[in-house]
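[1] I would like the atomic coordinates for the input below:
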Amino acid sequence: MPFIKLTSLTTVALIAFAANSVLGRMALAEADIDPGNFTLLRLISGALSLILISLLVQREPLTHIVRSGKWPTSMALLVYAVAFSYGYVSLDTATGALILFTAVQLTMHFVSYLKGQRFSAMEGAGLATAFTGFLILIIPNLQLGATMLGVCLMSLSGIAWGAYTLLGKDAVKPTLLTTGNFIRAAILALPLLFVSLPFEEVSQQGILLAIASGTLASGGGYALWYLVLPKLSTSQAAVAQLLVPALAAFGGVIFVNDTLSTILIMSLLVIISGILMVIAAKPNNSKRP
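    Next up, the predicted model:
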């Protein structure tokens, strides 16, 4: 895949990830919809949109679509989505996204370490720089009142998303696999009906936000992410996602009336610097003994 195309598709996927944080916070902050119904609608609408993409664009037979996907990957997707929704009840847009993708980084790099991967000096410096950007923003936000339950739930969501990313790294047909994973995750999510509000009590705005999250930000975004994922190294895939919290933070400023602060701008600049260092680094393919 040409570099410009890869960069463009990766950027669109990251914007979709950030949109999920903004849409989720918009829906849940004002109690337009409860976390259980938001998760269900998000997964079901995402599955339906991906089925249409697989049928009409990818020309996949319906039997192949139904049989695609893997249960372990689908379970990781479900855990991510459930913890994400319940975590955002008590976290603002920027803090939630920061915790989420910090956990993603820790998960992916920890797995790489367990597999014996060694990082070049430039990659290590880039990671350290990017994490410094995280700390610049996350520590003041936590001191301003983010609840520990929200922090734990969003951390769990990030661990699950890291697992989901790693499990899809070698996908041969990424769109088909993503479709199957969403179908299975939606099925696994059905018990949420028993702990969610009656559907008639959910606002129309909340329903629309959940569907937008499912069809556009989740279905389309995840399909793109699985498409570019095999072309990225584990380090590049992990660190590229560090841009998402900054995008989500600015989305929160625009759509959820979050405050644009000097700390937010500093964090963004530091994170981008770290990303550029990792992307520019020569990959170190050696293993530790």
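
[2] Going by C-alpha atoms from here, please, whenever you check contacts or count neighbours.
    Will do.

[3] ok, and the closest non-adjacent residue to Leu9?
    Leaving aside its chain neighbours, Leu9 sits nearest to Leu224 (6.6 Å; criterion: Cα to Cα, 6 or more residues apart in numbering).

[4] My guess is that neighbour contacts Ala13. True?
    Yes - the criterion here is Cα atoms under 8 Å, and Leu224 meets it with Ala13 at 5.8 Å.

[5] what's the burial count for the residue lying closest to Leu190 once chain neighbours are set aside?
    Nearest residue to Leu190, sequence neighbours excluded (Cα to Cα, 6+ apart): Leu40, at 7.1 Å. When counting by other Cα atoms under 10 Å, one arrives at 27 neighbours for Leu40.

[6] Which elements pack onto the helix or strand where Leu40 lies?
    Element membership for Leu40 (DSSP states H and E) is helix 35-52. Packing partners of helix 35-52 (3 or more Cα pairs under 8 Å, 6 or more residues apart in numbering; DSSP states H and E): helix 71-87, helix 174-188, helix 204-212.

[7] Okay, the residue nearest to Leu9 and Pro174: tell me how far apart.
    Leu224 is 8 Å from Pro174, where distance means Cα to Cα, to the nearest Å.

[8] Determine the number of other residues adjacent to Ser21.
    By the criterion of other Cα under 10 Å, Ser21 has 29 neighbours.

[9] Could you also give me the structure for this second sequence? I'd like to compare it with the first:
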Amino acid sequence: MRLALLITVTMVAFAANSLLNRAAVEAGLIDPLGYALIRVASGAAMLWLLLALRRTAMPRRIPWVGALSLATYMLGFSLAYLTLGAGLGALILFGVIQVTMFAVAAMRGAALGAQRLAGAAMAFAGLASLLWPGGGFSVDLTGAALMTAAGIGWAFYTLDGRGAANPLAATASNFLWCLPLMVLATLAALPSWPAPGGALLAVVGGAVTSGLGYALWYAVLPKIETTTAAVVQLSVPVIAVAAGALLLGEALTWKLVIAGAVVVGGIALAVTAPAAPAGRSRTRG
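    Below is the predicted model:
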């Protein structure tokens, strides 16, 4: 029960990230790269402060996988939304995350099982119904490629977290080493100066929902299977849509309610699948 609560809190933090990003960037208070830079810097500062208060040392080794995958996610996600619609972008992002994490689990010898695959497919179908753009639309190939890179980056960032001995220290190290990469990318693009409101939203998104949220995610990951970690993340857009209706006054239609129920049902089907019998899998899925 405690683990389920921690997963729920983490997914809510991820959904809050989406809402904060929309509130800042879509309102024109800050450009996407500036938001990402402040987000990473604020996350690094918050996590460093927590380590200092706990008198915990930062890991000495450079977290190449964690830092590079986090930077890939942050940059790909930020730049993709310059040319890609929010719904289609989220669909590409979470679809790539699912495929990448399930593929890695299978390559590592995990027995995926029919029920787990069916649940994941059901949840993604519900998500597609929820996010698919209405009417005619065109896909910007550059934006789609950037969001694909972001999905792969986040998948490997998640996979890397399964081996974190100290989740808080590992997350702090990832943010700290990701920061120079974000600075270089942002300086190259010469972003505009943010409005105070945009900077404030980026700080909250970085220090709280990203820094603390990602540290909590790293604490949860060693306790669940790779495929479970992949599937539960499909709840994030559903939570974001529900929160948008409650907090931002956005329309909540029966289509959204039914699609959300399908996503939740698919997640429940996948995570309640029986574990693979001993001997059939070389590692946890």
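
[10] where does the TM-score land?
    After superposition, the two chains reach a TM-score of 0.89 (TM-score structural alignment, normalised by the length of the second structure), with 279 aligned residues with a Cα RMSD of 2.2 Å.

[11] per the alignment, the residue nearest to Leu9 of the first structure corresponds to what in the second structure?
    For Leu224 of the first structure, the aligned position in the second structure is Leu216, judged by TM-score structural alignment.

[12] Show me which of Leu224 and Ala13 of the first structure is the more surrounded one.
    Using other Cα under 10 Å, the more surrounded residue of Leu224 of the first structure and Ala13 is Ala13, with 25 against 21.

[13] dump the residue contacts of that one.
    By Cα atoms under 8 Å, 6 or more residues apart in numbering, the residues touching Ala13 of the first structure are 220-222, 224-225.

[14] Shouldn't it be within a helix?
    Yes - with DSSP: H, G, I helix; E, B strand; the rest coil as the criterion, Ala13 of the first structure is located in a helix.

[15] any idea what it aligns with in the second structure?
    Under the alignment (TM-score structural alignment), Ala13 of the first structure pairs with Thr10 in the second structure.

[16] And its match, how far from Leu221 of the second structure?
    From Thr10 of the second structure across to Leu221 of the second structure, the span is 11 Å (Cα to Cα).

[17] Highest mean neighbour count across the helices and strands packed on helix 35-52 of the first structure, which stretch is it?
    Comparing those by mean neighbour count (mean count of other Cα atoms under 10 Å), helix 174-188 ranks first with a mean of 25.

[18] which residues touch that one?
    40, 43-44, 46-47, 50-51, 54, 60, 65-71, 73-75, 77-78, 168, 171, 219, 222-224, 226-227.

[19] Can you say which of the residues you listed are buried?
    40, 43-44, 46-47, 50-51, 54, 65, 68-70, 73-75, 77-78, 168, 219, 222-224, 226-227 (16 or more other Cα atoms under 10 Å).

[20] that older thread, what's near enough to touch the residue nearest to Leu9 of the first structure?
    Shown in contact with Leu224 of the first structure (Cα under 8 Å, 6+ apart): 9-10, 12-13, 175.

[21] The one helix or strand it maps to vs the second structure, mean deviation?
    Using DSSP H and E, Leu224 of the first structure sits in helix 221-228. When the second structure is superposed, helix 221-228 of the first structure averages 0.3 Å from its matched positions, counting by mean Cα distance after the TM-score superposition for the first structure.

[22] That helix vs helix 174-188, what angle?
    140 degrees (axes from the mean of the first three to the mean of the last three Cα atoms, to 10 degrees).

[23] just how off-centre is helix 221-228 of the first structure within its chain?
    11 Å (Cα atoms, centre = their mean, to the nearest Å).

[24] Now do it and helix 35-52, the angle between them.
    50 degrees.

[25] need the next SSE after helix 221-228 of the first structure, C-terminal direction.
    Next along the chain from helix 221-228 of the first structure, counting by DSSP H and E, comes helix 234-240.

[26] Lys255 of the second structure matches what in the first structure?
    Counting by TM-score structural alignment, the partner of Lys255 of the second structure is Ile263.

[27] what about its match, how many residues close to it?
    Ile263 of the first structure, neighbours per other Cα under 10 Å, totals 13.

[28] for Pro277 of the second structure, same thing?
    8.

[29] Can you tell me how far it is from Lys223 of the second structure?
    Distance, Pro277 of the second structure to Lys223 of the second structure, by Cα to Cα: 18 Å.

[30] Alignment lookup: the residue nearest to Leu190 of the first structure to the second structure.
    Looks like Leu40 of the first structure aligns to Leu37 there (TM-score structural alignment).

[31] Can you verify my assumption that that match contacts Val183?
    Yes - here Leu37 of the second structure reaches Val183: they are 6.6 Å apart, a contact under Cα under 8 Å.

[32] how many other residues sit next to the aligned partner of Arg22 of the second structure in the first structure?
    The equivalent of Arg22 of the second structure in the first structure is Arg25 (alignment by TM-score structural alignment). Neighbourhood size, Arg25 of the first structure [other Cα under 10 Å]: 27.

[33] how far away is Leu127 of the first structure from Val270 of the first structure?
    11 Å.

[34] whoops, Lys115 of the first structure was the one
    Taken as Cα to Cα, the span from Lys115 of the first structure to Val270 of the first structure is 29 Å.
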